[in-house]
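Colleague: this one's structure only:
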């Protein structure tokens, strides 16, 4: 059996090492995402620090979220149904300690991650709003309502709870169609959003993801689990109807029946995305961060 990984990984590391030599001469600041850096086991970070370079770490989710503590703290959480991802909790603790020791600034993409790195700054997910055409909101009155869900990982997103809720609603006579889109090109996801009446994002994390941002930018009412404490920590409340695995059936039932609430969520979505997630605003925030470090 040919072991591709054993052949490929060392050569890739060699290429990265040569790239590091070039990059170290060309740049003053290095911004690393998702707990990664240029070399395996972050061997490049001490080298960069010795060379006087500035380092930014930007955590995005399971790269720093610690499963054991998450499960111990709350019943509804991102780790409820999924196995450990990315690395073990001790490895994540080591990564956090490394960032505290070597990074000039630590950032997180969502407020729940501040539980693991409270010293970090929140820099939210960015979206090219201009690349998303403004769509009219869904029709208020319809014979059937299309509920869309597009999980990147069904276990983390709580997909099975949504499936059960949809099945119960149908058995009780509600005219709802469930569309699940996964592993498809972005263009297909965009088209599915345009055809949806209600979009359901994640039901376990306690905050919303990129899919919800695109749906709000497209004037679609969005459902996701939003923890009140995270909204306070973030300093803003998204126009999203909150639902947990226990309440998702009831929330969808009320949303299908309430034209006014659906219309209000649809209207509020795009202005919110423009204010909080527009790529130009996030770029300005990052530039301010870089300038504060480099001087």
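Modeller: Nice, thanks for sending it over. In this text the structure is predicted, and so the values were computed from the model without any measurement.
Colleague: Going by C-alpha atoms from here, please, whenever you check contacts or count neighbours.
Modeller: Noted.
Colleague: distance between the ends of stretch 140-155?
Modeller: Start-to-end span of stretch 140-155 (C-alpha to C-alpha, to the nearest Å) is 32 Å.
Colleague: Check which residues of it are buried.
Modeller: Across stretch 140-155, burial judged by 16 or more other C-alpha atoms under 10 Å covers 145, 146, 147, 148, 149, 150, 151, 154, 155.
Colleague: same thing with stretch 264-272?
Modeller: So stretch 264-272, judged by 16+ other C-alpha under 10 Å, has buried residues 265, 266, 267, 268, 269, 270, 272.
Colleague: Just the helices from the stretch 1-150 of the chain, written as ranges.
Modeller: If DSSP state H, counting those that start in this stretch is used as the criterion, the helices of the stretch 1-150 of the chain fall at 4-26, 44-50, 67-73, 89-102.
Colleague: Compile these into a markdown table and extend it with columns for mean neighbour count and distance to residue 193.
Modeller: Converted to a markdown table, the helices of the stretch 1-150 of the chain look like this (neighbours: other C-alpha atoms under 10 Å; distance: least, C-alpha to C-alpha, whole Å):
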| stretch | mean neighbour count | distance to residue 193 |
| --- | --- | --- |
| helix 4-26 | 12 | 38 |
| helix 44-50 | 15 | 41 |
| helix 67-73 | 14 | 31 |
| helix 89-102 | 16 | 35 |
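Colleague: Check it against this one:
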């Protein structure tokens, strides 16, 4: 079986899974529409010329986002035309496609019709904001007035929900986290049953030495500070410093992944984000390589064990947002616990998320061998507290949507449990026809 993975790289996921598939004897290639700005991807320079030009045009667009509109249109048009050549080339090479972040080669419906007509295996792997309802996503509603955020979220929800519904119909399987699967109409594969494909080879272990007279080194590396809650994280650290805690706080933004790894090797632990719907997202996973524990907050922490099997639960300090300061203080105070948690995180990713093991699970998907324990019921989801945004903002935006657009704007047809939970959160009666 020959497998294509793409077309965007997210925190090394595509590179890790490609490597894992190759390690178990599967012929796998990653076709990316642009190189990753932080250097995560490791694409093969021996790929066909059309694929390399297609990727180069995408990289040029990303690096020159402020180019004049006519030039931007020309570059986009050229890349779009090349995407069809890449697609038609690929169908003669590959038997299966693993699409990440909801992106395909041409990003058209015809592409999926074509692949299905040719009996190609298709898997979609969603990673968060690509499928999460926009009215529950900080990337859509944080930092703007509720009226503007609501209008934006309603428009985006229609687009995202239609994409998810179409892709899940055309795919053999879709992989998603239970905290972001609200738009699914069909059961999907639990992201935590599959894992993050990580490699042991590119990281070295650094030990946390117990010294009571030195500052504890804490690392925070937000890709998007607003939705990661960086302001509150800084405030938490500042309050602890005023209480007498010795803290050396390091914040990295917009730096290459190599720089992040250097700081991970030097830190004592990591603070990931304030409103996460995962106990161990990509940054926390990378910290685990180095045996460094992560503090992460999010509303999903209250119900994570309802959706994630105990064997699949990644070790981290996962708490409600209002408990972040207490969690950070405890980790500073308890060196032994800090060390043990870091080692447990490292052991977990090596024993559960090693790229070879994750690749074996994806191969089972491609072969149609899927245990029932891997599946999430789309109808039984009830999490509505979002990611990357304070709950108060979700309530404000949600109430505005109810008042000005009506319940159908939430795009939760057939999801009685989700509608009930959302109505409870908004303190609004749910419309029976919503």
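Modeller: Structure received. Here the structure is a predicted model, which means the values were calculated and not measured.
Colleague: Kindly provide the TM-score of these chains.
Modeller: The TM-score (TM-score structural alignment, normalised by the length of structure 1) is 0.88; 285 aligned residues with a C-alpha RMSD of 2.3 Å.
Colleague: can you list the helices of the stretch 1-150 of structure 1 in CSV and add distance to residue 118 of structure 1?
Modeller: What follows is the helices of the stretch 1-150 of structure 1, written out as CSV (distance: least, C-alpha to C-alpha, whole Å):
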stretch, distance to residue 118 of structure 1
helix 4-26, 30
helix 44-50, 22
helix 67-73, 15
helix 89-102, 11
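Colleague: Adding distance to residue 195 of structure 1, write the buried residues of stretch 264-272 of structure 1 out as a markdown table.
Modeller: What follows is the buried residues of stretch 264-272 of structure 1, written out as a markdown table (distance: C-alpha to C-alpha, whole Å):
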| residue | distance to residue 195 of structure 1 |
| --- | --- |
| 265 | 16 |
| 266 | 14 |
| 267 | 16 |
| 268 | 19 |
| 269 | 16 |
| 270 | 17 |
| 272 | 21 |
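Colleague: Among the residues you listed, which are located in strands?
Modeller: Among the buried residues of stretch 264-272 of structure 1, no member falls in strands (criterion: DSSP state E).
Colleague: Would you mind finding the match for residue 212 of structure 2 in structure 1?
Modeller: By TM-score structural alignment, residue 212 of structure 2 lines up with residue 141 in structure 1.
Colleague: Please identify which of the helices of the stretch 1-150 of structure 1 is closest to residue 161 of structure 1.
Modeller: Smallest distance to residue 161 of structure 1 across the helices of the stretch 1-150 of structure 1 (C-alpha to C-alpha): 18.0 Å, for helix 67-73.
Colleague: Could you pull out the strands in structure 2 for me?
Modeller: Counting by DSSP E, the strands of structure 2 are 2-7, 27-32, 96-100, 121-125, 173-176, 188-190, 216-220, 247-251, 269-271, 294-297, 317-319, 375-376.
Colleague: Check the spacing between the counterpart of residue 222 of structure 1 in structure 2 and residue 328 of structure 2 real quick.
Modeller: Under the alignment (TM-score structural alignment), residue 222 of structure 1 maps onto residue 294 of structure 2. Taking C-alpha to C-alpha as the measure, residue 294 of structure 2 falls 9 Å from residue 328 of structure 2.
Colleague: how about the nearest residue to residue 203 of structure 1, chain neighbours excluded?
Modeller: In this structure, residue 203 of structure 1 finds its nearest non-sequential neighbour in residue 225, 4.8 Å apart by C-alpha to C-alpha, 6 or more residues apart in numbering.
Colleague: how many other residues sit next to the one you found?
Modeller: By other C-alpha atoms under 10 Å, the residues close to residue 225 of structure 1 number 25.
Colleague: Contacts only, for the counterpart of residue 63 of structure 1 in structure 2.
Modeller: Aligning on TM-score structural alignment places residue 63 of structure 1 opposite residue 130 in structure 2. When contacts are counted by C-alpha atoms under 8 Å, 6 or more residues apart in numbering, residue 130 of structure 2 touches 101, 102, 160.
Colleague: Understood, closing this out.
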